[in-house]
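Student: Model the following, please.
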Amino acid sequence: MPVSRLLDDVVTRIGRLSERQLFVLLMVFSAVIIFTGVGLRSPWPPDGPRFVEVAREMVDSGQWLIPMRGSEYYPDKPPVFMWSIAFFYWLTGNLKFAFLLPNALCGLLTTGLVYDLGRRLWNPRTGAIAAGLLLVTVQFVTQAKNAQIDGMVAAWITVACYGLMRHFFDRPSWGWFFAAWAFMGLGIITKGVGFLPIFLFVPILILKFRDRSRFAGSLTWLCAAGPLLMLLVAALWLVPMILYVDHVGTEAAFAYRDNILLKQTAERYAHSWGHIQPWWYFVGNVIPSLWFPLPFLLIAAWRPVYQRLREDPKLIVLFSWVALVVLFFSISPGKRGVYVLPALPMFALGLASVLGQLRSLRDGVARWFPILVTGLHLLLTVALITIGILALNDFPRLVEKASAYTNDPGRLHMAGGFFLSVGVIWLAALLVFWRSHALYRWFVSLMVTWLLFCTVAFQIMEPLRTPRNVLAHAEQLLPDDAQLGLLNFSEQLILFSNLDMTQFSYYNSQREQERNAWIWMNERKDRYMLVESDLKLECFTYEGAQFLGTAHREDYVLLGPEQQTADCAPPEKQIRFVTPTPCKGTGFCQ
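Tutor: Presented below is the predicted three-dimensional model:
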């Protein structure tokens, strides 16, 4: 057999495996892709250091009920995701290993559920295709490999959709029905939007209205108990939190309660204050790029999709739910690409149910689709090789971009070598497997890229995505027993510091923070401040300040007593927070 046809033959052989063999192969392959890199890197901005610092403080303080960072309440998100990181940190004692485990496990769970639901509602081939489509989308694998809440809430929403679809379309299963509502409640105290599977009832009720005999035994008055279970699960955290806040009775505690219950939910949805995007942002930007190639494959297979929609109510329910979820997030003015991630697994499953009925991808799929994928494959190959060559030859624009992270030319050369190597791999896949289907070539190239990125690239990027160099230089310059303060709060600086660090409240204005810092430094002569060099300061001068280095595209300096101005007006209120011994003994920040 020609090598160029090898991928087609492999796909054919996989389709002949038994259900058990297919499931084991799928889970092993998914685990290799998703878990590669766990323990090989530290938390990187923007979200990783924040959630990891919250989890570290949970374990170190023993207070798990309300998330805290820098010894302040953190009201932006409920605690479930931070609990999961804290649990693995408590279990292993190693933050570097623990912080990526929750989403990796959630990604594997989502893949397995999509396969099993496809197997039950259609056939094993459909389930395998759905899992493969998930793995070929950049957004799904990226979130499975990151410490962001969205990967976890997407998993809970997928569990809920799995339970409801099994109950209504496989056979009545009240255990799975109520499990679905329980996971919706868990999703609410993970990230508010865990209730999204409720939208499945819109097409289900429409189908019931059109055919009264449908869903006999599964759509009864007992279904009304589902929302009660969802609220009960959510109350397992909400009620103790409210009671705790009432017991503490501080202004900060009440502000936390009001923020997490109102500002971060209904107010944030209706009147977003950040990430403002037009209504078409998800349909015109996020889905075509981050879900590629799934939306284009759907369009290319519109004839069989249309035929299946007329014949299969399950497909109507899945695609209707995906559309409702996208519409729900499109209405809100604030939009981020990760918001629509929960809809991706069911979209992949619905598309797989259509492709599973075709003899091969060449049947029923428009001819322009493989041309599109091949063209993008070639374009990406050229781009990777070009960037690699330019980086190895110190192209001025790339040197300028790299200088925001490091002035070490060796790092740019290492990155150039990585880009060049990946480009050669994509080129080799294009040439060697030319006669195989374009989507198979894309899949193999992307999977190899993920493996290289999570091993080689992690090692290149690690020194550039953490502030270790800045903190290490500060420790060298500080006198023995000196105290370090932080102006303009940053989780990663607290997380990676081997020293106790005083910060002056994330919720204070910079003016208030600076004046509190000035007062704090005046109390003792061995106190110093770590600040970004571009902050406009009134109580300090940069003259004589010691440069510490660059981290996260910011230059940092060390301010001592000599940099204090003679006088600084006191703030309206003096608030000071001290983080207890950050990061010592974790096996992570050394």
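Student: C-alpha only now, for contacts and for neighbours.
Tutor: OK.
Student: so how far is Thr220 from Ala252?
Tutor: 46 Å (CA to CA, to the nearest Å).
Student: More neighbours: the two, which one.
Tutor: Per other CA atoms under 10 Å, whichever of Ala252 and Thr220 has more neighbours is Ala252, with 12 against 9.
Student: ok, for the more buried one, nearest residue in space, not its chain neighbours?
Tutor: Tyr73 (7.4 Å; CA to CA, 6 or more residues apart in numbering).
Student: Would you agree that neighbour is in contact with Trp64?
Tutor: No - applying CA atoms under 8 Å as the test, Tyr73 and Trp64 come out as separate, 11.4 Å apart.
Student: another one to check against the first:
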Amino acid sequence: MLNTRASREFWLLALMALLVLGTGLGLRDPWPSDEPRFALVAKQMVDSGDWLFPHRGTELYSDKPPMLMWWQASLYSVFGNWRVAFLLPSLLAALGTLACVYDLGRRLWTRRVGVYAAWALLFAVHFSFQAKKAQIDPLVVLFITLANYGLLRHLLCGPAWRWWWLGWFAAGLGVITKGVGVIALLMIVPAALASLLGWPRVRLHVRDWRFWLGPLAFVLATLLWLLPMAWTALSSGSTEYRAYLDDILFRQTAKRYAQSWDHHQPWWYFLATMPSMWVPAILALPWAIPAWWRRLRRRDPRYLLLLGWWLLIVLFFSIPHGKRDVYILPALPMFCLALAPLLPGLLRRRDVQWLLGAFTALLALALLVAGIGMLAGDPGFERRLMGQRGVGTHVTAALGWAGIAMGSWGVIGLLACGRRRFHLAAASILAGVWVTYGLIGYPLLNDSSSARGLMQQVGQRIGPDAELGLVAWKEQNLLMADRPAATFGFKRRWYRQLHDARTWQAQQPQRRWLLVQEDAVLGCIDRNAAERVGVANRRGWWLVPAPAFGGVCRPSAAELARIAREQGQDEDEQ
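Tutor: Now for the predicted structure:
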């Protein structure tokens, strides 16, 4: 009977995870700011056959290691569909993270604790939101969580040397996914403290020679990519490859951490981020803190390792000036795992249930107000949405009805679940939001958000035999183009791109067109002879034929300052 119940609970969790995280797969193209960049790099890997040195257009892309792009390119080779391949790594990584948390909770405590930990993680807004995006973060969270899984299996359930080695190896994979993968190894710090203080159950076994195979496994994982990449870059004699090597190994890792040049935030930024992004699990924190303290006083090393690592991650990312909410996402699985043993008792408390009910009611009310506002509210809101996103009234109306439907679903959930089960109402409305977002939001917003609609319009306007060049372009423009498009650099200043594009166009003026971002349309372009084709991603775009040019394209001081400012903002998005 217990086995049957355990099986039902596990499969309910698995099916709900697939529903919440997987709904919408294949219904949209990559959306900015990061998704088109990675998908474009992966597509160029497949097209060129060069998987070692990623390219964005004609330039090498050295901002991030290529692990995610490898996954996307590999899955495209299997499924042959970019709409599936670009999002599937995030889905698989999120499911893998949930599996690690579930099994770790089962082994450190009980099967029931593992189920609670996975449910808390699944419905944490930060986790679900990132799992439905094709960014590097879900993948690095998987490798960091897998590293924690292996280390904890050894430190708390061991000795288990194979899991110890796997933990170090997974941390190395995290490094070549996104340099911060090394933070998984901070788990050893509270473990060492517990061992020195003589706490039960935890031992490092430093004197055993097998301990030192862990760092070797870490180095081996990092060399899987670093060794062939560095060897090729150094032996080729190419200055471009050498610059790629220097940038990705030094500027984008240690220098980016020590001298952050973007996303500047105060030291307490994450103290504000976690309460807003980790709901609803974080709502239990006021009751969890004293309970954790009592267990730490009883010298329970499970809480010391999990909570100590969480605090170390927050401290680590609070030191540099540059901060983003996704930086501490890897700490969320261990937070949910530390919280899970307390949840059965906390959910029986009336005050906890009322807090969850208030959260659900506020979310439902916000959705209802937003939906009604889109349908019958301030028309200026609709105009702003149409102007910034390039969507029509049919989209805003459909989004309005979707908001009303989700808010109504939340109200029904509150009434149906009752005051003793408001946690089910919270899970219900969150599931409804993510499913509606995938089934309705994806198709409605795809053309404008992905630039597919814009690029289709451009292709129809210039005809099938014309050639297209891109100036001040974004990754989604090249990715969604219906033909091979000429580019003139990506990070180069826009007026220099425009100069080279004009030269290229002049070679065959009758059949070559330029698609130029509105901010890069200088005074040398006659706007009356050009054509404004639309708005995508809050940017206007112009089709420029050869006769529209007149005079020398030299930006004025004001235009130069504006271009530098706009291009600097685009670089900050990356």
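Student: Overlay the chains and give the TM-score.
Tutor: TM-score of the superposed chains, computed with TM-score structural alignment, normalised by the length of structure 2, equals 0.92; 551 aligned residues with a CA RMSD of 2.0 Å.
Student: ok, back up a step: which one in structure 2 is aligned with the residue nearest to Ala252 of structure 1?
Tutor: The pairwise alignment with structure 2 assigns Tyr73 of structure 1 to Leu60, based on TM-score structural alignment.
Student: Strands along structure 1, start to end?
Tutor: 68-69, 72-73, 483-486, 501-503, 527-532, 546-551, 554-559, 577-579 (DSSP state E).
Student: who wins for proximity to Tyr269 of structure 1 among the ones you listed?
Tutor: Of all the strands of structure 1, it is strand 72-73 that lies closest to Tyr269 of structure 1, at 21.7 Å by CA to CA.
Student: how far apart are that closest one and its match in structure 2?
Tutor: Its aligned residues in structure 2 lie a mean 1.3 Å from strand 72-73 of structure 1 after superposition (mean CA distance after the TM-score superposition for structure 1).
Student: and the gap between the residue nearest the centre of structure 2 and Arg532 of structure 2?
Tutor: The residue lying closest to the centre of structure 2 (CA atoms, centre = their mean) is Gln135, at 3.6 Å. Using CA to CA, one gets 31 Å for the distance from Gln135 of structure 2 to Arg532 of structure 2.
Student: before we move on, back to that, how much space separates the residue nearest to Ala252 of structure 1 from Leu261 of structure 1?
Tutor: 14 Å.
Student: repeat for Phe329 of structure 1
Tutor: Using CA to CA, we find Phe329 of structure 1 at a distance of 19 Å from Leu261 of structure 1.
Student: Quick one: map Leu245 of structure 2 onto structure 1.
Tutor: Using TM-score structural alignment, Leu245 of structure 2 lines up with Arg257 in structure 1.
Student: Next, count neighbours for its match.
Tutor: Neighbours around Arg257 of structure 1, by other CA under 10 Å: 20.
Student: List the residues that contact the closest residue to Val140 of structure 2 other than its chain neighbours.
Tutor: Nearest non-adjacent residue to Val140 of structure 2, counting by CA to CA, 6+ apart: Gly174, 5.3 Å away. Gly174 of structure 2 makes contact with Val140, Phe143, Ile144, Val180, Gly181, Val182 under the criterion CA atoms under 8 Å, 6 or more residues apart in numbering.
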